[in-house]
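> Structure of the sequence below:
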Amino acid sequence: MKKRLEHWHKVNIALVIFDIIGINLAYLFALFLRFDFTYSYIPQLYFQTFIKMIPIYTIVSLIVFNMMKMYQSLWRFAGVTELLRGLIASIITSIFYIIFSAFVFVRMPISYYIMGGIIQFLLVTGVRFTYRLFNMITDNLKARPNMERVLIYGAGEAGRLIYNDIKNYKNIKYDVVGFIDDNANKHGRYISSTPILGGREIVAQTVEDLDVDSIILALPSASRNHIKDIIDVCKESGAKLKTLPSIEGLLDNKNVNVNNIRDVQIEDLLERKQIKVNSQHTLDNIKGKTILVTGGGGSIGSELSRQIARNKPKRLILFDIYENSLYAIEQELRRTYPELDLVALIGSVRDPKKLDDLFFEYRPQIVYHAAAHKHVPLMEVSPIEAIKNNVFGTYNTAFAALRYKVEKFILISTDKAVNPTNIMGATKRMCEMIIQSMDHISKTKDDSILPKFKSEKYSIIRPYDKDFTSNFVAVRFGNVLGSNGSVIPLFKKQIAEGGPVTVTHKDIIRYFMTIPEAVGLVIEAGFNAKGGEIFVLDMGEPVKIDTLARNLIKLSGLKPDVDIDIVYTGLRPGEKLYEEKLMAEEGLQKTDNQIIHIAKPMDIDFSEFFKNMSILGDLVEDNVYKESLDILAKVVVTYHSPDSDLEMNKDKFEELYKESK
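You can find the predicted model right below:
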């Protein structure tokens, strides 16, 4: 079966043939030039030397050209590197010609050698750059349908590299119509044949005049505030916005190219600088440790897993009930970190026996507890499930951590736990109380106050000693951009479908942070944990959801209320107009990181708290709806469900407690 020649094979064969012709013509032309293009003036000794020398020289030249990778380069994209290779190859071959001909045959005139080498260089490299020029001209002459007309904002090195990348590749979907740059000295100049049109003040008019589809921000070294200012200007132009990662992000890829371009994300418009946590000293705390992440397949859990994996733990254990998301992060980590000792387990934090087996076998040293039900409206209609999963899932995991002497247990909490108006927030506040209670037991070595449940599911637990050593902390933060359940993916989906975008209330506000920031806080809290703290992030100014939606529409190159309608649907059950970062009863203590604070723990009657836990555990096991909410409201005094009694009769409470016993 014949092997089909690829296009590049054909090009290389053509180049070899041309090089043979070019080498011979170069020195023949040099010989005639030396003697005024008159054959009779050429001494026969010189002509015979040329005839004898040229076959040897041609073979040597082809070998040198191959060694200099002149047949491996992509000449469509030839540049300075290829030019230097051609020059060096011509110098090497010319030196060989001079030495070999002089010692083996006869020394030719110096002008012959010089002119021969120069002409050879011009012919050999010239044909290659002519090939590139021909392709550039034909590419520009070809019809390029469905091309995005783009402006590049930034006429610096990054902008030039992106421009060259776009021009060099046939299949790139962009057609660059101009540059924008705030440096007035560049205005009116050109990069290749493309003009630098002006500064930010002309963006809107330029987009309209030149029918621009997208603006690419090529400013990887600019500060976050500078980028935000530029985005604020560009998003009003009606063009889509795309950008390059920061210079730190580009360092991972080593090169600036068109593949680095991404859509501008809403986090680029956060009303504060991006928060950096996790000094190397902090991350070194992970190195060499066995670490468990519950809810490892979720948005927070998976990012935790990535940051932990890159810092070389002894073993990383991912535990999740949802197999699809767990499988996805497991495969990603195995591809990215093939040397990582990774264990992915399916299971529920609602199963204390499963947790006991896990802790007994793997003995984790640090536990990040991210498993939870988080969707506010869903938990409002399924409160028993919220209590089972959030409250008792946390209790089961924390109790296992206590028994097996985990060094640090870090709970992922939420600002919805502050003065909660919904089931999800109330259960997460109760989770924080569990953490404080477990830390109390760890420090006092007194587990006699732990709840006693009727259910057999809690009865079989391996014996343990009471020399507890664990530190339990909680980390509280706001909404996470791009997480499962975040409004951002919903808004993007609605925009892609042509709208409308649904906002619950025009004045609703939320605190936002990125997933890496949230995870950074969690890791830093684990490092700084002394036990019993609730860590709170200073999240800057809150963001109006209505503004968030309108900015997303603008970043997509569309106009709110014109191209995409915004519909206000009303607050959902249990939803607040605003979220709080801490309770009135709590105060904030500073940490070494000025952005991370510690909420002063509220006083808790731990014995009474676990007494309530006993009742609640038995009620939810029996799916008793109203009384479960009554107990939840009694424990979380800042929350009252519409379905619970505001004042529980003491006799009724004692009766429920006796029944639970």
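
> Could you use CA atoms for every contact and neighbour count after this?
OK.

> Kindly indicate whether Val178 is helix, strand or coil.
No Val there; residue 178 is Gly. The three-state assignment at Gly178 reads strand, by DSSP: H, G, I helix; E, B strand; the rest coil.

> Asn612 now?
At Asn612, secondary structure determined by three-state DSSP is helix.

> you'd agree it is up against Val635?
Yes - the pair Asn612 and Val635 qualifies as a contact (Cα atoms under 8 Å) at a distance of 7.1 Å.

> What are the boundaries of the strands in the stretch 1-150 of the chain?
Along the stretch 1-150 of the chain, counting by DSSP state E, counting those that start in this stretch, strands occupy 148-153.

> which residues of it fall in helices?
Under the criterion DSSP state H, counting those that start in this stretch, the stretch 1-150 of the chain contains helices at 7-34, 44-67, 80-104, 110-141.

> Would you reformat these as a markdown table and include distance to Ser483 and mean neighbour count?
Shown next, in a markdown table, are the helices of the stretch 1-150 of the chain (distance: least, Cα to Cα, whole Å; neighbours: other Cα atoms under 10 Å):
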| stretch | distance to Ser483 | mean neighbour count |
| --- | --- | --- |
| helix 7-34 | 46 | 16 |
| helix 44-67 | 52 | 16 |
| helix 80-104 | 45 | 16 |
| helix 110-141 | 42 | 17 |
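
> compare with the first, here's sequence two:
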Amino acid sequence: MLLKLITSLNRSQKALIFLSVDLLMVPLALLFALLVQELPEPGRALAQLVPVLPWLLGLVGVLELGLGLPKIQLKAYEGRAMLRSLLLAVVAGIALASLLHLARLALPSGTPIIFTLGYFLLMVGTRMLLLQVVRGAYRRGNPRRRVIIYGAGTTGRQLASALHNHESIDPVAFVDDNASLQGVMVAGLPVYAPARLREQAGLRGVKRILLAMPSLSQPRLARTARLLGTWGFEVQTLPSFAQLIGEEPLLDKLTPAAPQSFLGRIPHAGALEEAAAAYAGRVVLVSGAGGSIGSELCRQVLACHPRRLILFELSELALYNVHRELEQTAQGIGVTLVPVLGSVTDPRQVRRLLAEEAVQVVLHAAAYKHVPLVEANPLSGLANNIFGTQTLAAEAGAAGVERFILVSSDKAVRPANVMGASKRLAELVVQDLATRHGTTVFSMVRFGNVLGSSGSVVPLFQEQLRQGGPLTVTDPRMRRYFMTIREAVQLVLKAGAGAEGGEIFVLDMGDPVPILKLARQVIESAGYTVRDAANPAGDIDIEITGLRPGEKLEEEISISGDLVPTRYRKILCAREARLSEIEVATALRGLRAAMAAGDVAQARAVIARWTECPEDAPAGRTRPGSGAPEPARRGRRPVKSEVR
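Okay, the predicted model is just below:
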């Protein structure tokens, strides 16, 4: 009822109440001044003041309105507002002394002084009382959320002071790591050790913790917040006041470093030069156009000024994003963008698309590439990576496409997982088609991990860093080859432009990078230190989690190790055994049967058989299958070996 009455009052009505209360305090202050003094006839003295009272009330009312006291909210009645009340009381005391003198009233000389003090105390006291009444009404009508403040330093104390007047938040205690503060009262609240946080929260009915420790490093703050979250608390973090007013940058340490800064070498940079002619003025289709590699292929192909660029993508969101990004640039240079939502595993759509758009160059980057996910979903990975490649490549050959370039992976070399095996079988499928389609130049480009791509290790480490760690490494001995997205795509386009048919191009990626070293670099580049046995006070842990299913310690770039230089620097050509047409057909038939039956074990057995390396085969076998000799490429010239 009281809360409803308070909330129904407008600002003018509240100001009128404050003015009325302050005027009511004037006669009470006069009565107080008379009662505390030893007067022979108090009743007579009070009667003498009656004619003076209206003048004093009028003067006080005018002064109060002039000072704006009725307009000050109860929760804002501090400091300067009290000084205004003191000024009003002093002026009212002087006015009383003047009126007593003019009326020639014989009252003790201390009466105006006692009146001044009494009036000031009554004004302040009534406002404090009204504030508690209003707070009580709000608490009964809207119960306040009880919170504990973690951190009893300067920021924590300022936060507690601010929340004392809050209508819906009630700070009940501090928690702090500083032993000198534990057990004392700070800002009217007790301070406890962190070990007693859960106990005190339970006793006080607290569900929310406010972190007021801006001096802590962001990783430690994130770790603390995550720990409190696991205990079931709602956690909110308060930045420092210097950060709030712009004196300190917020989270400046967490600005991600550029992926190429972790490469350990100078990225290969250069123009496509004459290789751009293979794409200029042509109709180019990029499958997986919304992915990390696919979108960069689109950007660099667009710079070659193709006639049309077809963005073929399974994900609606990824297709929308890449089309929106490239649309303005394409319009500016007169290139037509064609966004196509679909799957490379759909032969009817692929056939119609190639025919209707008269595609001349296909860059096949669509693939499921995340090893643990494909390992957990083998049939989906095999269908997309093998049969998607077989469908798109076969239809490209049937449509008379000029060039087909498969983006492959170093995980295809002696594959230890489903993803790698699927890429190896995709390579074998494309090699087989290269022997049977004289008008289409089929080639493959094999390279390692790409820094900064979706799901790659550097963005993962940076996300773990933002969460306060730990950074997870599966094995301290693990090493991987790395390239930047830009250099990998540029070399793919150069290799595809110079292909003559059936080649497996391998990109020179320098030396493999230890993943443990990479994790340390990510931590140190953000301005933090690694926490380990040698540095227990460090900021971020590195946790060794153990190898995941299908994961190898090191990847290779060639099965045979026989690599031939090409006309382009950083691009090599691998001489490797291949399967015959009959063997490829047998492998695909066996895989289709296993997938039709939903038999994961059989599917794994098929890919294990046909991706077995010649070096690993039993004595007397040069290749899996029938042992037929490697078929010669039809009508293809040998790869040029001049080095640029």
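
> Dump the helices of the stretch 1-150 of the first structure to CSV, plus distance to Asn419 of the first structure.
Shown next, in CSV, are the helices of the stretch 1-150 of the first structure (distance: least, Cα to Cα, whole Å):
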stretch, distance to Asn419 of the first structure
helix 7-34, 69
helix 44-67, 73
helix 80-104, 65
helix 110-141, 63
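
> Relative to Tyr153 of the first structure, which of the ones you listed is closest?
Of all the helices of the stretch 1-150 of the first structure, it is helix 110-141 that lies closest to Tyr153 of the first structure, at 22.4 Å by Cα to Cα.

> equivalent range in the second structure for the closest one?
Against the second structure, there is no aligned range for helix 110-141 of the first structure (TM-score structural alignment).

> So which elements touch that helix?
helix 7-34, helix 80-104 (3 or more Cα pairs under 8 Å, 6 or more residues apart in numbering; DSSP states H and E).

> now do 10 Å
Under the contact criterion of 3 or more Cα pairs under 10 Å, 6 or more residues apart in numbering; DSSP states H and E, helix 110-141 of the first structure touches helix 7-34, helix 80-104, helix 157-168.

> The first one relative to helix 110-141, how many degrees between them?
Counting by axes from the mean of the first three to the mean of the last three Cα atoms, to 10 degrees, helix 7-34 of the first structure points 140 degrees away from the direction of helix 110-141.

> What is the equivalent residue in the second structure for Pro500 of the first structure?
Residue mapping for Pro500 of the first structure onto the second structure gives Pro470, with TM-score structural alignment as the criterion.

> so Tyr153 of the first structure touches Val233, yeah?
No - contact between Tyr153 of the first structure and Val233 fails when scored by Cα atoms under 10 Å: they sit 11.6 Å apart.

> How about the residue nearest the centre of the first structure, nearest residue that isn't a chain neighbour?
By Cα atoms, centre = their mean, the first structure has its centre lying nearest to Pro516, at 7.9 Å. Spatially, and ignoring its direct neighbours in sequence, Pro516 of the first structure is nearest to Glu303 (6.9 Å; Cα to Cα, 6 or more residues apart in numbering).

> And for Arg220 of the second structure?
Gly468 is the one closest to Arg220 of the second structure (Cα to Cα, 6+ apart), at 6.1 Å.
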